[in-house]
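Student: Fold the following and give me the result.
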Amino acid sequence: MDKIVDIVRAIGEPTRLRILVLLARGELAAGEMSTVLNQSQPRVSRHLKLLAEAGLLERRPEGAWVFFRLKTDGSVGRIIRAILDEVDKDDSILLRDLERLAQVQVQREELARAYFETAADEWHALRRLHQPEALVEARLVEAVAGENFGLHIDLGSGTGRMIELFAPQARRAEGVDSSRKMLALARARLDDTGSGQASVRQADILGLPYEDNCADLVTIHQVLHYLPEPQAAIKEAARILKPGGTLLIADFAPHAFEELRQVHAHRRLGFPDHEVTNWCEQFGLVVDAVEHIAPEAGQSGLAVTLWKAQLPPNRPAAVTTKQLESRITS
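Tutor: The predicted structure follows:
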């Protein structure tokens, strides 16, 4: 009883209820919520603190930012869902909040898109500065050594390096990216390498234009840290994988280089092992291996983590879109 009373008391204030409605749409930073709610950040932070203390929110400090997401499991998750189900979807205040939220999301996308368009020409130099690139690529290839794939799909393909890297093992490959300039560079690269069975296309990696259970290999290389909802990309990867298919993820380990967010549009400053592993498992994947790769002695750069996961071959071809959507919202 005490727990339920604490939860209801925490929610029982208009601004805090508005916060729950917003976070039901996905993870947000404290500053973003301040913009959406049109309130000062100290005031919003106080409301967030009370909600977090009541166990309704997960709080994730990262550099100079703090991100929040709703608790979705157990009795807390059930209570939150029950309350949100009763919220009037036509309430004028909530509609205004959602309009501002859409504007914030558009600004996020425009910032990332502008960065990619301006940085495309120096993409390779940036990659070499930020990580032990050759070693990461070698480990990715080793992770699936001796395997052959009918269809390889690379999410956030950039200049097409992952397609090129796995070309000897894939009968056909497609890369997906939202930047026209990146796609042009990728097409030029694939033309130069003679990868006749490879192509790239413009699409949203969070809403892929592929049927369920179509890919044998999916790669997500240094993409998740740009996304406001990185688990949504893993959800899509799991959806399009065939039973027995493989997902390879490479991204930064946690770090404190705030400049990457400010200058290079990084949304996340790396990922702890368990976070990506939990996302994979949430969508029916089994994580086979996690490996850490640090720069060699005397070299600068950030540590990188590799995750290898598979969709179990004995699962019915039925990690369907509807099932995955229910998992991400439940």
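Student: C-alpha from now on. contacts and neighbour counts both.
Tutor: Fine.
Student: I'd assumed R60 was in a strand, is it?
Tutor: Yes - counting by DSSP: H, G, I helix; E, B strand; the rest coil, R60 is part of a strand.
Student: quick one: what helix or strand has the residue nearest to it when sequence neighbours are not counted in it?
Tutor: Counting by C-alpha to C-alpha, 6 or more residues apart in numbering, F67 is the residue found nearest to R60 once chain neighbours are left out, at 5.1 Å. Using DSSP states H and E, F67 maps to strand 65-70.
Student: What helices and strands are in contact with that strand?
Tutor: helix 14-23, strand 28-29, helix 30-37, strand 57-62 (3 or more C-alpha pairs under 8 Å, 6 or more residues apart in numbering; DSSP states H and E).
Student: Kindly list the longest helix within this protein.
Tutor: Counting residues, the longest helix found in the chain (DSSP state H) is helix 92-119.
Student: And the helices in the stretch 201-330 of the chain?
Tutor: Under the criterion DSSP state H, counting those that start in this stretch, the stretch 201-330 of the chain contains helices at 230-240, 259-264, 273-282, 321-329.
Student: so how far is the shortest one from its chain's centroid?
Tutor: I take that to be helix 259-264. 17 Å (C-alpha atoms, centre = their mean, to the nearest Å).
Student: Residues touching that helix, excluding its own?
Tutor: 115, 266-269 (C-alpha atoms under 8 Å, 6 or more residues apart in numbering).
Student: let's see this one next to it:
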Amino acid sequence: METIARILKLLGHPDRLRILALLQHEELTVSELVSVLKLSQPRVTQYIKSLEDAGVVDRLREGSWVFSRLCVNGGISMAIVMGVLEKLPVDDPVMAADRDRLNQVRAVRANQANQFFADVANNLGRLSHEFLPQAKVEAAILAQLDTRQFSLMVDLGTGSGRMLALLSDWVKNGIGIDLSPDMLRVARYTLSDERFAHLSVQQSDLARTPLGDGVADLVTLHQVLHHLDRPSDALSEASRLLAPNGTLLVVDFAEHDREDFRDQFSHRRLGFSPEEMSDLLSAHRFVDVRYETIAGADDTYPDLLIWRATRAPKRTLETIT
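Tutor: Below is the predicted model of the structure:
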């Protein structure tokens, strides 16, 4: 009862309600909230702190940036908050003005993301469009998942956030992990649309994420492993994150001899053979390993392989152990 009374008291303050309503749309920094709410930074910081203490807002640090977001697992407190937010009138003039200013913040963020992405788009864009039949790749990814729905997707090495956006209709919640603050800003731009409100990104080494054991039922590694010194570390983390019978999806180049990829695109590995990947997956407790080949643009460009594997069920793990 004390918890309920405390949450109701917090929700009785209009400015705290405004903050929660904004965070329902996306993660925001204090400075962004200040711009939208037109309140002083100390006051916004105070309100955020009270919401954190109540267990309804999380703090997410990325380098020198700190984002606030609604708690994913807040129990009864979050149930009350979401119930109240659903009842807020969409035509409330204060809320409408906040949404207008939020769109202005998004526009500024989009310009910053575009400026950064322009610096890398020449290489990344050429790699995506010349070497990869992107539409075929994405269609094959969706076909691999069929019509199954997932509770939590974790996209390791999320980059621009494209995989999260592509699979957004297949997942209840999604988290993208990337170490680069610049790429995370691009991902936030990619996912800034209202229909992606159930998706988020955070900064972390993809081989050592802060997420708990067995929290996900879908983990994706899209064009990531060839950049890593130790691909097995990423697969080990994927195995840890997945619940038994969870699904792993790996998209990467087939083994090739394009040495120029090392210099042009910072590739550590020149793709993976089906045998090598199968051995890696088996070593990290994956079973039912299957793959599909997507041909490169022509004979001079490497093929792409899409692997799907299942985290071994408990009875299999006991045998392995």
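Student: Pick the most buried one from the helices of the stretch 201-330 of structure 1.
Tutor: Ranked by mean neighbour count, the helices of the stretch 201-330 of structure 1 are led by helix 230-240 with a mean of 24 (mean count of other C-alpha atoms under 10 Å).
Student: Give me the angle between that helix and helix 273-282.
Tutor: Comparing the axes of helix 230-240 of structure 1 and helix 273-282 via axes from the mean of the first three to the mean of the last three C-alpha atoms, to 10 degrees yields an angle of 40 degrees.
Student: Show me where structure 2 has its strands.
Tutor: Using DSSP state E, the strands assigned to structure 2 run over residues 28-29, 57-62, 65-70, 150-156, 171-178, 199-203, 216-222, 242-253, 286-294, 304-311.
Student: and those as TSV, adding distance to K49 of structure 2?
Tutor: Listed next are these as TSV, based on distance: least, C-alpha to C-alpha, whole Å:
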stretch	distance to K49 of structure 2
strand 28-29	13
strand 57-62	9
strand 65-70	10
strand 150-156	27
strand 171-178	23
strand 199-203	20
strand 216-222	29
strand 242-253	32
strand 286-294	42
strand 304-311	39
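Student: Now render the ones you listed as TSV, adding mean neighbour count and distance to D15 of structure 2.
Tutor: Below are the strands of structure 2 laid out as TSV (neighbours: other C-alpha atoms under 10 Å; distance: least, C-alpha to C-alpha, whole Å):
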stretch	mean neighbour count	distance to D15 of structure 2
strand 28-29	18	15
strand 57-62	17	14
strand 65-70	19	15
strand 150-156	23	31
strand 171-178	22	27
strand 199-203	22	24
strand 216-222	23	34
strand 242-253	21	39
strand 286-294	17	49
strand 304-311	23	45
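Student: for D169 of structure 2, what are its contacts?
Tutor: D169 of structure 2 sits next to no residue when contact means C-alpha under 8 Å, 6+ apart.
Student: picking that back up, out of the strands of structure 2, the one nearest K136 of structure 2 is which?
Tutor: For those, proximity to K136 of structure 2 was assessed by C-alpha to C-alpha; strand 286-294 is nearest, at 7.5 Å.
Student: circling back: who are the contact partners of the residue nearest to R60 of structure 1?
Tutor: F67 of structure 1 sits next to 27-30, 59-61 when contact means C-alpha under 8 Å, 6+ apart.
Student: go on, F68 of structure 1?
Tutor: Taking C-alpha under 8 Å, 6+ apart as the criterion, F68 of structure 1 is in contact with 23, 27-30, 57-60.
Student: List only buried entries from those.
Tutor: Buried subset of the contacts of F68 of structure 1 (neighbour count, 16 or more other C-alpha atoms under 10 Å): 23, 27-30, 57-59.
Student: and which of those is nearest A233 of structure 1?
Tutor: Using C-alpha to C-alpha, E27 comes nearest to A233 of structure 1 of those, at 14.2 Å.
Student: related to what we said a few turns ago, quick check: the two most widely separated of the contacts of helix 259-264 of structure 1?
Tutor: Farthest pair in the contacts of helix 259-264 of structure 1, by C-alpha to C-alpha: Y115 and L269, 16.6 Å.
Student: Looking at those two, which is more packed in?
Tutor: Neighbour count, other C-alpha atoms under 10 Å: between Y115 of structure 1 and L269, L269 has more, with 21 against 16.
Student: Next up, the contacts around the more buried one.
Tutor: With C-alpha under 8 Å, 6+ apart, L269 of structure 1 has these contacts: 62-63, 225, 252-258, 260-261.
Student: Dump those residues to JSON lines, plus distance to Q299 of structure 1.
Tutor: Converted to JSON lines, the contacts of L269 of structure 1 look like this (distance: C-alpha to C-alpha, whole Å):
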{"residue": "E62", "distance to Q299 of structure 1": "25"}
{"residue": "G63", "distance to Q299 of structure 1": "23"}
{"residue": "H225", "distance to Q299 of structure 1": "22"}
{"residue": "F252", "distance to Q299 of structure 1": "16"}
{"residue": "A253", "distance to Q299 of structure 1": "17"}
{"residue": "P254", "distance to Q299 of structure 1": "18"}
{"residue": "H255", "distance to Q299 of structure 1": "16"}
{"residue": "A256", "distance to Q299 of structure 1": "17"}
{"residue": "F257", "distance to Q299 of structure 1": "16"}
{"residue": "E258", "distance to Q299 of structure 1": "20"}
{"residue": "L260", "distance to Q299 of structure 1": "18"}
{"residue": "R261", "distance to Q299 of structure 1": "22"}
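Student: Out of the residues you listed, which end up buried?
Tutor: Those of these that meet the buried threshold are 62, 225, 252-254, 258, 261, by 16+ other C-alpha under 10 Å.
Student: rewinding a little: run the angle between the longest helix of structure 1 and helix 14-23 for me.
Tutor: 50 degrees.
Student: Pull out the buried positions in helix 92-119 of structure 1.
Tutor: Using 16+ other C-alpha under 10 Å as the test for burial, helix 92-119 of structure 1 gives 94, 97-98, 100-101, 104, 108-109, 112-113, 115-116, 119.
Student: Can you tell me how far the nearest residue to Q310 of structure 1 once chain neighbours are set aside is from L20 of structure 1?
Tutor: Among residues not flanking Q310 of structure 1 along the chain, T246 sits closest, at 4.5 Å (C-alpha to C-alpha, 6+ apart). Distance, T246 of structure 1 to L20 of structure 1, using C-alpha to C-alpha, to the nearest Å: 36 Å.
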